[in-house]
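the following comprises the amino acid sequence and a computationally predicted model.
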Amino acid sequence: MDDSGSPEGRSLPPRALLAAIVDSSFDGVISKTLDGIITSWNAGAERIFGFTPDEAIGRQITMLVPPERLNEEGWILERLRAGERVVNFGTVRVRKDGRRIDVAVTSSPVCNLLGEIVGASKIVRDVSDARAAASALAQSEARLAAIVDSAMDGIITVDALGRIVVFNDAAAAMLLCPSEQAIGGTLDRFLPVRHRQHHASWMTGFGRSGTTSRAMGRPGQIDACRADGTEFPAEASISHVEVNGEQLYTVILRDVSELRGAQTARRALEAQLREAQKMEAIGTLAGGIAHDVNNALGAILGNAALAKEDLPAGHAACKSIEQIDVAAQRARAVVRQILAFSRRQAQELVVQPLAPILIEGIALFRSTLPTIVRLQSCPPSDDLLVRADANQIHQVLLNFCTNAWHALRGSSGQITVGAERVNLDRSEAFALGGLEPGAHAHLWVTDDGCGMDEQTRARIFDPFFTTKPRGEGTGLGLSVVHSIVQTHAGAIVVKSEPGLGATFSVYLPEPAEVARPEAAAAAEGEVKGEGRCVAYVDDDEVLLLMVERLLTRRGFQVLCFSDPDELLDRLCEKPSEADVVISDFNMPKMTGIELARKIAQMTPNLPVVVSSGYISDEMREDARLAGISALLEKEDVLEKLVPVLSRVLAAANVETIQVERRD
């Protein structure tokens, strides 16, 4: 003990002082021989395990070890014989009543004055109820000093005046204060300033309470302060003992900064997991409802278009039909938003000009815009190409434009949509999130609305974040945009200030120009059936009738089937009657892909098109392996069915000619 300790501390025999400290410890302190025979047993050990010293001393330490963990004791003894410590070893031990408890054990070799290892000490902490304590027990002054000095937790003892009389090496390292500077000083220097005024009265009250030991804080956690002023969370236990009429208080301190950080990281991971599970649930829901909803949307859009064709120009019902079409288009956009947000929407990245995509998106948005809002467009040159999914770029534009419209808050204003080619140097590309330098397509939407503050800008891409009133926004729109731009290997930038409007910019890498084959362009322009026969199978009667009317008006002959077995029977009787087969994917008896496999066995050269309300990447792969000519989304039947049939039939004719020439 340092001579700078208090007069009261020096008046105590060192052995009595250390023995009192050990016996009053809140933790179990046990010493044993190198053969595992218990040689001392403190009150803390009795509290934890239920054995009295008479029942424990002289017995093997293995009486506390479950049978399946006996190998641990041998391993610990080998480490101790080698002069090594076993620090904070988490394990399970058995009480006298047979109950198993979780404990943290620190074992250290004990040496005599000659430096010979003559035994071992254990500090046992019961962590089942989150109590924190540490101490040591030994039979001689050298052993007691070794236990205190070898402890990994800080052990600090103060007298009744609050002056430190014991300050072990672990406390010195933890609190960044050498023992010689700490002993004789006050304990409250290691407490945050805000707690110091209450510390003295708390210690006095604890001494008068008659309690000999207590965990501090809840549950045993406090804020401690290092000598350099930095604070850290700690687990602490305090014990009180009277030795030769002197009141002594021993605090055992453990730094739990890493544990607290691990708990914080765990909570963050749990939050991420919950968010991922929520997104997965949305994706599952989206995939489940997309088929049925898109079936209905395809029928609504198709029948609305056919009805409009049946009516003379200027008929009173035309406006109602136009509103039906607008509402169905909005519903289709919502389904696509949910699919894109949940990453369940399959992508078709194609090198194509950006200008037509921009023009189509502006036309679609213009039909929903009030007349008081001016919409200005600045389309790019026709040679500006992007590798993109046109439908998803439409979603980006519609979300940007819709947010711009809402930012006007019902007043007049202007929205500008444009695109241009920009060349990003290395620093500009890096500032945009690590894009590759070079040519990019810059797409932007600008408004002169209310603008956003910094806090709002920081959260606008968060899922479910919205500034709109309840019921007017889902908070998904800009999250969808962010997801789409990321999957297109692009970057997104927002510039806005309150009252000064906002500009949303998207940068997409420009691919090398790809020439568009003339044959493909001609096939896409073909819109007449010229009497070719289409076999169409779908269990939805509404779609069956709608597609039949649509194809008949375009010059096709149509054979309709509500049961795939009926189609197979017809093909068996007349294998060359149909030029192409269109099948729904989701049918009661078999899927469209299963039907295509059976058709391939019967008539290998007959092309098959499969339509579905929800097309996943897995479905695309299965369709490719089954030899299906094309996949078609149900809600796009009106716009894409005839062009798809034209391409498929043109490809089939080319293949037939090649086969005949080889023969």
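Cool, got the structure.

okay, CA-based contacts and neighbour counts for the rest of this
OK.

excluding chain neighbours, what is closest to residue 587?
Spatial nearest neighbour of residue 587, excluding adjacent residues (C-alpha to C-alpha, 6 or more residues apart in numbering): residue 539 at 6.3 Å.

swap in residue 303?
Leaving aside its chain neighbours, residue 303 sits nearest to residue 546 (6.2 Å; criterion: C-alpha to C-alpha, 6+ apart).

got a list of what that neighbour touches?
Residue 546 makes contacts with 299, 302-303, as judged by C-alpha atoms under 8 Å, 6 or more residues apart in numbering.

quickly find the element holding it.
Using DSSP states H and E, residue 546 sits in helix 541-553.

so how far is that helix off the chain centroid?
45 Å (C-alpha atoms, centre = their mean, to the nearest Å).

and the strands in the stretch 351-500 of the chain?
For the stretch 351-500 of the chain, the strands defined by DSSP state E, counting those that start in this stretch cover 373-378, 385-388, 413-424, 438-447, 491-496.

with the stretch 201-350 of the chain instead?
213-215, 221-225, 231-243, 246-255, 350-353.

the stretch 551-663 of the chain too?
Ranges of strands within the stretch 551-663 of the chain are 557-561, 580-584, 608-612, 630-633, based on DSSP E, counting those that start in this stretch.

if I look at the residue nearest to residue 303, how far off is residue 638?
Separation of residue 546 from residue 638 (C-alpha to C-alpha, to the nearest Å) stands at 9 Å.

shared neighbours, the two?
With C-alpha under 8 Å, 6+ apart as the test, residue 546 and residue 638 both reach residue 302.

from the contact counts, what lies against the longest helix that the chain contains?
Counting by DSSP state H, the longest helix found in the chain is helix 257-310. Contact here means 3 or more C-alpha pairs under 8 Å, 6 or more residues apart in numbering; DSSP states H and E; on that basis helix 257-310 packs against strand 231-243, helix 317-341, helix 541-553, helix 637-662.

tell me which of these is the most buried.
strand 231-243 (a mean of 22; mean count of other C-alpha atoms under 10 Å).

residues in contact with the residue nearest the centre of the chain?
Nearest to the geometric centre of the chain sits residue 272, at 3.4 Å (C-alpha atoms, centre = their mean). For residue 272, no contacting residues are found, by C-alpha under 8 Å, 6+ apart.

try residue 617
residue 346.

now the helices for the stretch 1-150 of the chain?
7-11, 14-23, 43-49, 53-56, 70-81, 141-150 (DSSP state H, counting those that start in this stretch).

buried residues in the fifth one, which are they?
I take that to be helix 70-81. Neighbour-count burial for helix 70-81, with 16 or more other C-alpha atoms under 10 Å as criterion, is recorded at 76-77, 79-81.

now, which of those sits nearest residue 164?
residue 80 (31.2 Å; C-alpha to C-alpha).

residue 643 versus that closest one, what's the distance?
82 Å.

so residue 631 touches residue 613, yeah?
No: contact between residue 631 and residue 613 fails when scored by C-alpha atoms under 8 Å: they sit 10.6 Å apart.

tell me who's in contact with residue 87.
Contacts of residue 87 by C-alpha under 8 Å, 6+ apart are 105-107, 152.

A further structure is provided below for comparison with the first:
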Amino acid sequence: MKRETILFPKKPHSLLTLITGSVVITISLLLFPGAWFIQKSFENQLEIEKLKELNQINLSWTSDLDRWLADAKHSILRFSTLVSNLPESDTPDNVALFDSLVAPGADESFRSNRASFSPASEAGIWIPNGASLTPGTKSFFVEAKKVTQHFGQGALSNFENIWILPKQGGIIIFWPNEPEFIYEATNDLDYTASQWVTLTRPDRNPKGLPQLTKVSYDPATGAWMVSIVAPYYRQGKWAGAVGHDFPISKLARQMKGVKLHHEAAQLLIRHDGTLLLSDQFSEKIEASNGHFQIEDTHDDALKKIFDANINTSPLTFPDNIVRDGHRIFMLHHINEADGLFITITPEDALLTLAKKSYRAIWMLGGLALFLLTLIPVVVICRMVLPPVNRLVSGIKKVSRGNLEYRFVQSGSKEFCYISEALDKMVQGILSSKKEDKQKEASLKKIKNVIDFERKKLKSIFEAMNDIILICDTSGRLIETASSKSKFFYRPPDEIIGKHLDDIFTPEKATFFMDAITTSVSRKAPVKIDYELTIDGHPLWFSASISPMPPDQVVCVIRDITNRKKTEEQLRQSEEKFSKIFSMTPSIVTITRLEDGCFIEANKGFEDVTGWKRDEVIGRTSTEIGFWGSPTSRPDMVASLKAGNDLFNKDVSFRRKDGSLRMGLYSARLIHLSGVVLILSVVQDITEIKKMEDDQQKLQNQLFQAQKMEAIGVLAGGIAHDFNNILSALFGFTELAKMEAGDNELMKKYLDSVSTAGLRARDLVGHILTFSRKSDVKRQEIFIDPIIKETLKFIQASLPSNIRIHQDLRVKHARIMGDAIQIHQVLMNLFTNAGHAMKNKGGKLEVVLDMIAIDQTDTRQFNKIKPGLYYCLMISDTGCGIPQAIIDRIFEPFFTTKNREEGTGMGLSTVFGILKEMAGGISVYSEEGIGTTFKLFIPAHAQSSGLDTTPLESKPISGEGNILIVDDEEPIVQSSQAILSSLGYSVTGTTSSREALEEIEKKPKFYDLVLTDMTMPEMDGLTLARRIKAISPEIPIVLCTGFSHVLTKEMCRSVGICDLIMKPMIAGELSKAVNSALNKRPGKETHDARSDH
């Protein structure tokens, strides 16, 4: 008999003994075999982790390089677009600016002028000797310089520099770190055949894409560079290259940071096999001037791997790893450089790194195995056994009938689930007993509630004005829930069990039956309205009929007579409102308060605004651009929300065509269907406003004319008295010069007095010209003397901190015009320039030149006709004119000055005068820099009608008896002395009455009478008439300082032979006397020139 082996004895062991033994046996079986397996796994895993780490580092570096290159290409494309869009035409300003910025050097090549060149903020220019410098080329270099330095200041945080290489030669470059670059360039430097230009040629780069150059050495900086280049175009044709440079050293430093082992090698190879970067072959790359190819490495494995992967799609880990038996090649595509980044790591070096890591891991693993043996035993003792003992104790108590016992949830999650399940089981037993008792109590409560609700529902039905009926589908009344009888002509208890035919007329009964049939067939409520005549009054009712299974219907009937009356009144009101709404010519709209959405618009809205009703319904007033001001609607809404109705508020609104109109706005809030709306009326008052504005402008114009007339009267009075003073001054000065003899110094002083007097006379003439108003008489005049005279006149009124520079490049500039109008134009422009510079001072520059305007240029100058024009340029360095108003400065009454400073008619007058002369005007202004006006005045051809020979100013001697009459004693004395010195016999008096008495006494004695116009006793015209009445043959010459109405025709009508203006110098006086005496019949004076 065999002996039975018992592995598990019938006597049970404790739970602690079983679990502890199992853990010890399992760990022992796994410890030694697992050690070898873990070692091998660690070696393979660590090698993979190192490769992943290297892959991540390389991927990060290549991604940064791709992103950086993409930014560089995007930057250079934007710069290429800016250069290609530069203006094509040349301008005189740009040509002049080029000549000031660029100067030839010792080698005759052109460079930026070192004295004014600031490399930190400006782009430099270098142009080789022999390059063609047309005005267009100069203008392009100036514009290209501006855009290069502006673009470079924002882009050089990522790049070394930015440059432009025109295909004709030369360079524009912004390189703050190399200020000497353009000065070290020599004439033998030819960029046109370099890779920087050839890579952008259409035959090499037909799509015009950015290109990455080979590595090149820059002798100016002593650094190896790589460039991003792109073409630019002029008039749609390739014109050259633009580009960024960046040093290779920066990329090399970044590339060194991605090594895991010092024996590893790194290569950045372009798609054509050119090595751009390599720590292993850096010297050979530099020695080959950037042309070092992958074949030159003599590494066949590297060449084979490169050729196999350069044209493939980007590889991911671990497909980007290639092994040749002793080296590991890791490949990454550089998309933007169209090349590969390759890391070569010896396998032994990678294994050495892995072994360093897994030794430490092995030691930690042994310690972990020991802890795994110890910890389960401790956990079992501390956490498993106590919860099990508590569960066993609780089960025993429940089994003895203690249903109130609760299992405490403690220990692990499984023990908590067991405790919870046992607790629910005990509670379920306890709850089932309690539920039986509660159900009995609930049924009793439900019965009481049903009885109560039944009574309440009956009370509600009896209190309602509605009748509730229950009928069967054949129309027989089964029950009513109301005691009302007005719908049926009799009490309800008399109609229960009756058919509808017995209650209503046949027509109404049929109507009801149709509704009942429809409700039953559709299984849905049906509503009907019907009319009954009760006690002679027509009443309206509404019935709602609903099916009630299985074969009955419920009818709810309500009196709607008042509602019907209200609806009819509302309909009539709406019809009346609709007629008024549509017929009024004003704009009437209904819009939502919340967002301004149009709900309704009348025909007046369509007629005034041009919008059709269907075009705006559902759209907001802001969306269609109705309001002239963006604040108009918010202000109106705020006022309406505050409870204020609006009445005749001034608003501006726009028509569909964009034209601005003025209106009176009235509005109030209304409520329809719970929505707050705005009912608004707008009356178009644009034409009324325009009439009011025109009237105001006419009033302003009248006021200005009256003011100018008053100024003219005042100026005339001043001129009269001042000319009398000047007449005495000229006279006594001439006399003093006659008495000076050979005293040249005295004559020189007296000539200065005469010169000052002439300037004073010219000043008075300018005042009179400015103030008087007369008809325009265009004739041949020279404009350059008027410019000089006006500048002298205006200089006295300008502040001392304003400098005047005049450059009149044309002499005897002949035009057809009115001197007064030309003077007025100049005074307006000079005054405006002075006002613009009154605070800070500045420079007023006046340049006169002749230009030819062809058919192309006329579009730039207000469409004036082609031909020769005098261009008068008036420039100031004042505050400038804002661009927002520069198009309005020639409008009448438009001004930015205060009322005390201007009326707004100055520039309007200038524009009108030039337009009448068939000329034009242009303006250019920049705020804070200044303003330039250019006047284009047609040049007049040479003719004999305008004499440029100066008048002879020497006195003329003669013979004869002359009577001089003037109320100013100094004038009589000086004139008497001058004429006496010329050989005349002169009698002088200050009284016109004494002069008349002298003629009465000696009517045949005097050969000539010289009289003033304005005298206290008798004016010159009256005296002339009375002298002519006594002695008709006596010639009379009339003198005056100023007169608004006196003309030579008026003088001739009373017998006066000549009219001369004060002040008179000796030559003018003697000439007038000589001419008058020669006109006397039978008389001739001695007409010899005198040197007095």
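Ah, there it is. Just so it is clear, the structure is predicted and the values come from calculations on it, not from any experiment.

which residues of structure 2 does the helix holding residue 546 of structure 1 align to?
Using TM-score structural alignment, helix 541-553 of structure 1 lines up with residues 969-981 of structure 2.

mean deviation of the matching stretch from structure 1?
Following the fit onto structure 1, the mean deviation recorded for stretch 969-981 of structure 2 is 0.9 Å by mean C-alpha distance after the TM-score superposition for structure 1.

can you measure across stretch 346-361 of structure 1, start residue to end residue?
So stretch 346-361 of structure 1: terminal residues 20 Å apart, C-alpha to C-alpha.

quick one: whichever residue in structure 2 pairs up with residue 270 of structure 1 from residue 709 of structure 2, how far?
Per TM-score structural alignment, the equivalent position to residue 270 of structure 1 in structure 2 is residue 699. Distance, residue 699 of structure 2 to residue 709 of structure 2, using C-alpha to C-alpha: 15 Å.

those two: who's more crowded?
When residue 699 of structure 2 and residue 709 are compared for neighbours, residue 709 comes out ahead with 15 against 12, by other C-alpha atoms under 10 Å.

which residue packs closest to the aligned residue in structure 1 for that one, ignoring adjacent ones?
In structure 1, residue 709 of structure 2 lines up with residue 280, judged by TM-score structural alignment. Residue nearest to residue 280 of structure 1 in three dimensions, not counting chain neighbours: residue 342, with 7.0 Å by C-alpha to C-alpha, 6+ apart.

how far away is residue 24 of structure 2 from residue 385 of structure 2?
In terms of C-alpha to C-alpha, residue 24 of structure 2 sits 19 Å off from residue 385 of structure 2.

longest single helix anywhere in structure 2?
Max-length helix for structure 2 by DSSP H is helix 15-84.

count of neighbours near residue 600 of structure 2?
17.

go on, residue 84 of structure 2?
Counted with other C-alpha under 10 Å, residue 84 of structure 2 comes out at 21.

residue 25 of structure 2 too?
11.

map it onto structure 1.
With TM-score structural alignment as the criterion, residue 25 of structure 2 has no equivalent in structure 1.

centre of the chain to stretch 487-501 of structure 1, how far?
On C-alpha atoms, centre = their mean, the centre of stretch 487-501 of structure 1 falls 24 Å from the chain's centre.

which residues are contacting it?
387-388, 407, 432-433, 435, 446-454, 457, 482, 485, 502-509.

list the buried residues of it.
Of the residues in stretch 487-501 of structure 1, those buried (16+ other C-alpha under 10 Å) are 488, 490-492, 494, 496, 501.

specify which member of those residues is nearest to residue 600 of structure 1.
residue 488 (35.6 Å).

quick revisit: and the strands of the stretch 351-500 of structure 1: which comes nearest residue 260 of structure 1?
Counting by C-alpha to C-alpha, and looking across all of these, nearest comes strand 491-496 at 36.2 Å.

which one (most neighbours) among the contacts of residue 87 of structure 1?
residue 107 (27 neighbours).

so it is in contact with residue 123, correct?
Yes: taking C-alpha under 8 Å as the definition, residue 107 of structure 1 is a contact partner of residue 123 at 6.5 Å.

any idea how far residue 640 of structure 1 lies from residue 554 of structure 1?
13 Å.

try residue 148 of structure 1
Taken as C-alpha to C-alpha, the span from residue 148 of structure 1 to residue 554 of structure 1 is 95 Å.

repeat for residue 567 of structure 1
For residue 567 of structure 1, the distance to residue 554 of structure 1 (C-alpha to C-alpha) stands at 22 Å.

who's more crowded, these two?
residue 567 (21 against 14).

show the contacting residues for the aligned partner of the more buried one in structure 2.
Using TM-score structural alignment as the criterion, residue 567 of structure 1 maps onto residue 995 of structure 2. Residue 995 of structure 2 is in contact with 963, 965, 989, counting by C-alpha under 8 Å, 6+ apart.

got a winner among the residues you listed for most neighbours?
residue 965 (29 neighbours).

how about that residue: what's its closest non-neighbour residue?
residue 1011 (4.6 Å).

could you do residue 394 of structure 1 as well?
Here the residue nearest residue 394 of structure 1, using C-alpha to C-alpha, 6+ apart, is residue 361, at 5.2 Å.

tell me how far that neighbour lies from residue 483 of structure 1.
From residue 361 of structure 1 to residue 483 of structure 1 the distance is 19 Å (C-alpha to C-alpha).

these two: who's more crowded?
residue 361 (21 against 16).

could the buried residues of stretch 487-501 of structure 1 go into JSON lines alongside distance to residue 589 of structure 1?
Output for these, formatted as JSON lines (distance: C-alpha to C-alpha, whole Å):
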{"residue": "488", "distance to residue 589 of structure 1": "38"}
{"residue": "490", "distance to residue 589 of structure 1": "43"}
{"residue": "491", "distance to residue 589 of structure 1": "45"}
{"residue": "492", "distance to residue 589 of structure 1": "46"}
{"residue": "494", "distance to residue 589 of structure 1": "51"}
{"residue": "496", "distance to residue 589 of structure 1": "55"}
{"residue": "501", "distance to residue 589 of structure 1": "56"}
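
picking that back up, and the contacts of residue 546 of structure 1, which are buried?
299, 302-303.

just give me the neighbour total for residue 265 of structure 1.
So residue 265 of structure 1, with other C-alpha under 10 Å, has 12 neighbours.

now residue 620 of structure 1, nearest residue through space, not along the chain?
Per C-alpha to C-alpha, 6+ apart, closest to residue 620 of structure 1 is residue 631, 7.6 Å.
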